[in-house]
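Trainee: got a structure for you, letters missing:
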């Protein structure tokens, strides 16, 4: 996803085409995989059958393993046949040579579960991912590999990638569809600025290609992604002629990472329309990013996120279903039902240019040997009606098209060998094959659909009307059905041609959302009524259905009319069983017990034994000792000549510092609202004379995801401390530098000597000077001649690279956007006259310029001492929590130092049937830190999305006493922290049972053998 901190989706969409390549091709499958998964310019073939790919992203590492099946089932119930996931490198190799394939990292188990669920999988193997994930998925230890540069031809990087691929790709390969697994597609790399699809612009791409083949990848694969967008289909239909690969979208964004909860209706409509555009314009599949976002557990968030990765997705962080879920469900089932057209068609829009009478309505069409799909598009904000003419004959006088709707009309569709759906004016929801019964579900407004009939043409045998005869009219080989849409339940119609039965179920618009297609014991069922259908099973001839509805929502008429339609003609009424009680209801959350505290500043104490800590002359950055979390301690001792005020200057580091002198907290760096990100450079503190123990606790708030970054990792966004540290007598005075001028240049132009002459334009801090263009610019200013012994210039963000000159002298080269840096100006400072500062800014993509504040810092005193001989250790004692010394602590009293707080609560986790409340832990009143629930690290707080506190996964709750441990960086009092129930995500789970035993005799009597279509469906 995008790298541009703080910008909205609209601006990113304007910039993204400048990054993404137009290549949307796939490498074809190996011969061994071709019978199982194949591609051509018209679509996908799976097991030899044309298949529309309806996919959603769900990252297994962002979901508790015990909830994988629940989330996958919610996807499957909405018509999704494929799940897409990243295979994060830093999840699987958190330390060099230390591999993790347990718990949420068990890729093999995840893929086998996908297969068991009857779904397909797309694996995005990296080595880069983005995904609002720490370092974009790179393990921290990669920063310390000498000479390593990422995403470009580089032997050290390719060596490490090769080792990773040799571990991860065989797991993917064993689970490919041709080996009995679910994997049908593989993506290498992600959103690389140089190569997408089948592009291989350099040897790095060829290395990835060869490694994939070597490690057994045989299904189709591609680089970087395909058609990433919030509206991937664009504005016009396309032809399949000349294509060699399907049109597929790997990232269709129906939400964004800074959102939480249900989208407003207008956004719902926008993304629903975007889905139908893919279907209508010739798409062969799509993947929503994200369909279920999940959580950034542990230390996995990047600098833009905290714990929640809800993404405003159709399936919420807690598994709740948002309104857009039901919109996606309709499009999914339609596309899959008509895959024989959509995966084998070409654009025939010109043939239907005159078919609509309303000029506001636009028509597009796709035609295949199996039939034609005509789409009526109303791009406006009001309801439109239109006449429809086909072959010069008016077939409808007043077809209604809703605002923003793209309405499909079915023409000449081969439903069965002897049954053609000649004209489908009714809104067809889905087609379901049930043994020898083909069930078509249609939906419309309550009442008669007189203007929207279904017209069938039959051959081979007489038509026999079975159910709903009064709504059907037979004339020769033509059968016309005018469905009626009841207020609740479904109206059923059925006719027979030879041994084939066609059943039509007509439901109203609300009931369409509550229509489900399920399977039990190898048989297919259509269920109408519940708001969600989960597990379904047969027992003693009865069908049992686990259903759910939102919290505190009472059953309505649709619930009361719930029915199941199986591979037989008579429906079975579903009746609810008694719902079990629970100690948790939707009104009252458990109370927290009294708080205990364990101070986390012991590493700052004078005389603390730093045995086993990493020793160095100057501090080394966080992670150098193998720790990959968010904290690190640094210690040293120094001789202070006299008591007084001093400035401690750090060369590099971030994001936050807590400084201790002789075991007592003395100072801390400020937190800047922009992404909570600050590289602390100068800390002012008062020191006593003599030998002083100095300890620094550092924290980071997520490493950036490094979108579009190519180059060295060790210079990008250093965390902790790095480089020389100096102690200066006195305090710096800072002056913001805000007046800048700029003009375009090249890589070798002479350094400007003045601001005289033409071509200079005024520039503002934060202004994009490049507007997506690559190149160079001089950005120049005249620095105020402030007297002092030392002058330092602090840059918060030069995007992308900056070379700094003062008075014509080269002082500093900095590579990497979003990474603050300091420049010592003393070597070129003119004490008597002007000081012309010139920065040659290089932009490689996206926006560029002086994108963050610049501050001139002046120190009057000339006394400076190096601070050396440091020891570093990662962590704040998380590993010793089980041995922590806890003391009772008043919730109203802050400690003012880094502190672990502990509390408990009693609950009965929701299991099976009954109330299913979603618990959240509010960190209100606390500063920043992490929370553990029964030993599981829930991630960082505070949240950066509009939700109050942590989601507590139900599977990590225990019956009885549960433990919460909070690490708070500033030791704020937990007086406001509490549990609460998120009612919008909570639900009631209940069970339905068919009122009588299921009987298959009716269908058996009508068909003694399978039809060819049933054989394929089997």
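Mentor: That came through fine. Given the structure is predicted, the values throughout are model-derived calculations rather than measurements. Numbering: from 1, shown residues only.
Trainee: switch to C-alpha atoms for all contacts and neighbour counts from now on
Mentor: OK.
Trainee: what sits up against stretch 522-532?
Mentor: 432-435, 489-490, 511-519, 547-549, 558-567 (C-alpha atoms under 8 Å, 6 or more residues apart in numbering).
Trainee: Drop anything exposed from those residues.
Mentor: 432-435, 489-490, 511-518, 547-549, 558-567 (16 or more other C-alpha atoms under 10 Å).
Trainee: element containing the closest residue to residue 841 other than its chain neighbours, please.
Mentor: Spatial nearest neighbour of residue 841, excluding adjacent residues (C-alpha to C-alpha, 6 or more residues apart in numbering): residue 802 at 4.7 Å. Here residue 802 sits within strand 801-806, counting by DSSP states H and E.
Trainee: and that strand, what does it pack onto?
Mentor: Packing contacts for strand 801-806, counted by 3 or more C-alpha pairs under 8 Å, 6 or more residues apart in numbering; DSSP states H and E, involve strand 809-814, strand 835-843.
Trainee: Which among these is found nearest to residue 694?
Mentor: Nearest of the helices and strands packed on strand 801-806 to residue 694, taken as C-alpha to C-alpha: strand 809-814 at 29.6 Å.
Trainee: how about the helices and strands packed on strand 801-806 in JSON lines, adding mean neighbour count and distance to residue 158?
Mentor: Conversion of those to JSON lines gives the following (neighbours: other C-alpha atoms under 10 Å; distance: least, C-alpha to C-alpha, whole Å):
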{"stretch": "strand 809-814", "mean neighbour count": "16", "distance to residue 158": "25"}
{"stretch": "strand 835-843", "mean neighbour count": "24", "distance to residue 158": "26"}
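Trainee: Any chance of JSON lines for the ones you listed, columns distance to residue 580?
Mentor: What follows is those, written out as JSON lines (distance: least, C-alpha to C-alpha, whole Å):
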{"stretch": "strand 809-814", "distance to residue 580": "64"}
{"stretch": "strand 835-843", "distance to residue 580": "62"}
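Trainee: so which of those strands gets nearest residue 388?
Mentor: Short answer: strand 835-843, nearest of the helices and strands packed on strand 801-806 by C-alpha to C-alpha, at 53.2 Å.
Trainee: now for that closest one, which elements pack on it?
Mentor: Looks like strand 835-843 contacts strand 775-783, strand 798-799, strand 801-806 (3+ C-alpha pairs under 8 Å, 6+ apart).
Trainee: Of all those, which one comes closest to residue 967?
Mentor: Short answer: strand 798-799, nearest of those by C-alpha to C-alpha, at 33.7 Å.
Trainee: one more structure, for comparison:
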């Protein structure tokens, strides 16, 4: 039995979608003849194997999403100039086709800039090498390559637009340009992109986000402050739909930072309700499924000098990196089903100006109304969950249970079927015709008490088999019910005239496990925890938890019942999954000292200069010292962390970038200085896109570094900028430093606009106050002897502010720079070095996986330092055991039954004795197969 996920009437029986009319007005988008509240799931096809697309998209659909939005990543499609790849995991046309098959509309965001915490904001690395190029401007060179990119990708989008029978309904122009400059400043550039899309046949509406352009619809990106964002869009474009183009469900993580799990499910619900209350007619959940930064494609962002993305892009999203359902998923499902059930009202209604409803202190009420119906948003300001009395029009008083900070919808004479209205406080998640019965599904918290008031044109029939407290009006046309949300769903039958209505009351646990499916008509299943799918999109199996039978609404054609507690069913008991074992690792030393000769360079070169997209570079140079000594090296241009070796022994790790220093112990005589540098990701969000990576500027042998965060003067006060200062400084700060003759100087760290050296202002081109990191050579402004720095400071504490000085005569020239290739030849068993970087390889087979399981595989990197992971020739990404990431995704789609090769490169050569593969905790769940009757 196939249960497709299409909406009724969306798809013909031969799987070819018919052309549908698309229009819009100030209230919403109109698809066909119907207003649509867009619940959009941000899902990036390039952050998972293509074999996982169906599962992720289907689960988005089951959560009430009716749309998917995705970026296009230029750098995965053209990793090298002129070499295009739209196959396999990069076949975004196939991804859009799958969206269409599943009945999901699509929003395509081709950029060319996408941010997305993706390397270089989606630009291919080789663009950095083009002479005089300036990114995200109307620069001639830049637009030349953008047009070549559009020539490749736009035809794929064009053929899948809704008016061509596909599902693409919106296409975005650029991305978040408003964070970079005002609309007027980017007008020429944005018009060039807009016209490039139009000229190539894009005929669906164009959108922008955070920055507008004539001929496009601007959306807002935010997590909080919905009212302010809505008001801003109303001022700019009152006559178009109002979209939350990015509603930030979680946040990205970077190496060495705390886990980004600050946005709880309860807060997620509240923020969604704020957006709905404000009047937005579409919400795109960024991210709904985050995925993984495979292949070293994680980017780097602002806020400090070295904020590099971890390999996981889980994002604390509703669907986890492993496509597992989370508490946020259940929250998203509840609210999106709520918007589906009330879509017509939400999209037609207007804000209620006056206060027609009242409550006690501790509740804020805002409302919307349409066609005699009202919806109130009751927000609690109390510290405890309470029952609040709310008095509605006509003196009707209703008690509503609300948690602290929660926004509870209050339906006020909402028409659920012609001739019958409902008043209640709670989440209506279903109002569907199933057979000849109108089925109303109401979700509440566990044990919650809810008052329902039904009013009908005719007397309401009510069979009280459940012994629910109730009261009818004398004429029988009004029925009051006082119910509780129990673990067992309650089914309440009503009848008015010839219309039958069934009310199903769910508690929080059961509403989390309620699923709305589509075949020819709507079907509901209540009691299933998760759903698995075959490749053709049919339901392969279901799983649940808790005792009892699933509640199936509609003609399912299912044999027998379905016990939700599989693990307690002795007939279903099976042994746990056997995790693949990793045999003894074979080691191969990186042998930095034995690297082959190459062309000597006057100065170090970076990754792009050497035509290398990612990976590692090794910088080598012989040095002479007339005595054993410590010297301070100064790196004038470095953009990645680096390990420093002398004669093959590590002396330290350079973490600070932009410009940096490192102390090195040199023996007497000749020694070999080497630096091992991993490409940690290019800036994905910054006014300074396109930085070179690695080490690429002069290196000096005798320098010094001064931490400039302390000993500033403001009036009579001494100020330390590594301390908290709540108040603004009354005047600019100043500080002095000494400089010797023939010495250069660099300031690096959290500089501010208005910086002056000896009274002369230092230009900081493109300065933005949210970019708390700059590196500027001040050698031309400083003088021998005492110098004065003056600088306004916007905030404190500062993470870094350093003065690096160096003797210009000590430049180290003549460098050998070579890539560190993935090592082969493990079978040679060459004698390993006792220390230093090394590769490790383990060969393993994949144990048989029972058909009634749906496992996900992880690699835990306990005990390792920093490096990368490769599986069967695929780069799984970087690792760095400084947190917060501990486990790394190993896609089963990239495994073979036998002879899998796992390779680790570790910068310190730590042994992988504690590294292990394991299945996630949900992998042992057994799935019940649905059979045809």
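Mentor: All right, it came through fine. None of these values were measured; they are calculated from a predicted model.
Trainee: can you tell me which of the buried ones among the contacts of stretch 522-532 of the first structure are in strands?
Mentor: Counting by DSSP state E, the part of those found in strands is 432-434, 515-518, 547-549, 563-565.
Trainee: The second structure: helices as residue ranges?
Mentor: 53-62, 74-77, 92-101, 140-158, 187-199, 226-236, 265-278, 327-341, 343-348, 508-512 (DSSP state H).
Trainee: need those in a markdown table with distance to residue 647 of the second structure, can you?
Mentor: Output for these, formatted as a markdown table (distance: least, C-alpha to C-alpha, whole Å):
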| stretch | distance to residue 647 of the second structure |
| --- | --- |
| helix 53-62 | 49 |
| helix 74-77 | 37 |
| helix 92-101 | 48 |
| helix 140-158 | 44 |
| helix 187-199 | 51 |
| helix 226-236 | 58 |
| helix 265-278 | 53 |
| helix 327-341 | 52 |
| helix 343-348 | 70 |
| helix 508-512 | 61 |
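Trainee: Among these, which comes closest to residue 531 of the second structure?
Mentor: The nearest among the helices of the second structure, by C-alpha to C-alpha, is helix 53-62 at 8.0 Å.
Trainee: Name the residues that touch that closest one?
Mentor: Under C-alpha under 8 Å, 6+ apart, the answer for helix 53-62 of the second structure is 5, 41, 45, 95, 98-99, 102, 104, 288-289, 319, 323, 333, 515-517, 532-533, 535, 537.
Trainee: at 6 Å instead, please
Mentor: Contacts to helix 53-62 of the second structure, defined as C-alpha atoms under 6 Å, 6 or more residues apart in numbering, come from no residue at all.
Trainee: circling back: mind listing what's buried in the strand holding residue 802 of the first structure?
Mentor: 801, 802, 803, 804, 805, 806.
Trainee: And stretch 317-332 of the second structure, by the same measure?
Mentor: Those would be 317-325, 328-332, for stretch 317-332 of the second structure by 16+ other C-alpha under 10 Å.
Trainee: Next, the distance between the ends of stretch 171-181 of the second structure.
Mentor: By C-alpha to C-alpha, to the nearest Å, the extent of stretch 171-181 of the second structure from end to end equals 21 Å.
Trainee: Please read the previous query as pertaining to stretch 642-660 of the second structure.
Mentor: Start-to-end, stretch 642-660 of the second structure (C-alpha to C-alpha) is 10 Å.
Trainee: and if you look at stretch 281-290 of the first structure?
Mentor: Termini of stretch 281-290 of the first structure sit 23 Å apart (C-alpha to C-alpha).
Trainee: OK, contacts around residue 22 of the second structure?
Mentor: Residue 22 of the second structure neighbours (C-alpha under 6 Å, 6+ apart): 30, 31.
Trainee: What is the equivalent residue in the first structure for it?
Mentor: Using TM-score structural alignment, the equivalent of residue 22 of the second structure in the first structure is residue 37.
Trainee: can you check residue 395 of the second structure too?
Mentor: By TM-score structural alignment, residue 395 of the second structure lines up with residue 393.
Trainee: State the distance from the residue nearest the centre of the second structure to residue 889 of the second structure.
Mentor: Closest residue to the average C-alpha location of the second structure: residue 287 at 3.9 Å, with C-alpha atoms, centre = their mean. Residue 287 of the second structure sits 18 Å away from residue 889 of the second structure, taking C-alpha to C-alpha as the criterion.
Trainee: can you redo the helices and strands packed on strand 835-843 of the first structure as CSV with distance to residue 651 of the first structure?
Mentor: Shown next, in CSV, are those (distance: least, C-alpha to C-alpha, whole Å):
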stretch, distance to residue 651 of the first structure
strand 775-783, 22
strand 798-799, 17
strand 801-806, 17
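Trainee: Nearest to residue 817 of the first structure, out of those?
Mentor: If we rank those by C-alpha to C-alpha, the stretch that ends up nearest is strand 798-799, at 4.4 Å.
Trainee: distance between the closest one and the chain's centre?
Mentor: Offset of strand 798-799 of the first structure from its chain centre (C-alpha atoms, centre = their mean, to the nearest Å): 27 Å.
Trainee: distance from it to the second structure after superposition?
Mentor: Strand 798-799 of the first structure, aligned to the second structure and superposed, deviates on average by 3.9 Å (mean C-alpha distance after the TM-score superposition for the first structure).
Trainee: shouldn't residue 287 of the second structure be in contact with residue 42?
Mentor: Yes. Checked against C-alpha atoms under 6 Å, the pair residue 287 of the second structure and residue 42 is within contact range at 5.0 Å.
Trainee: OK, contacts around the residue nearest to the centre of the second structure?
Mentor: With C-alpha under 6 Å, 6+ apart, residue 287 of the second structure has these contacts: 42, 317.
Trainee: go on, residue 138 of the second structure?
Mentor: Contacts of residue 138 of the second structure (C-alpha under 6 Å, 6+ apart): residue 189.
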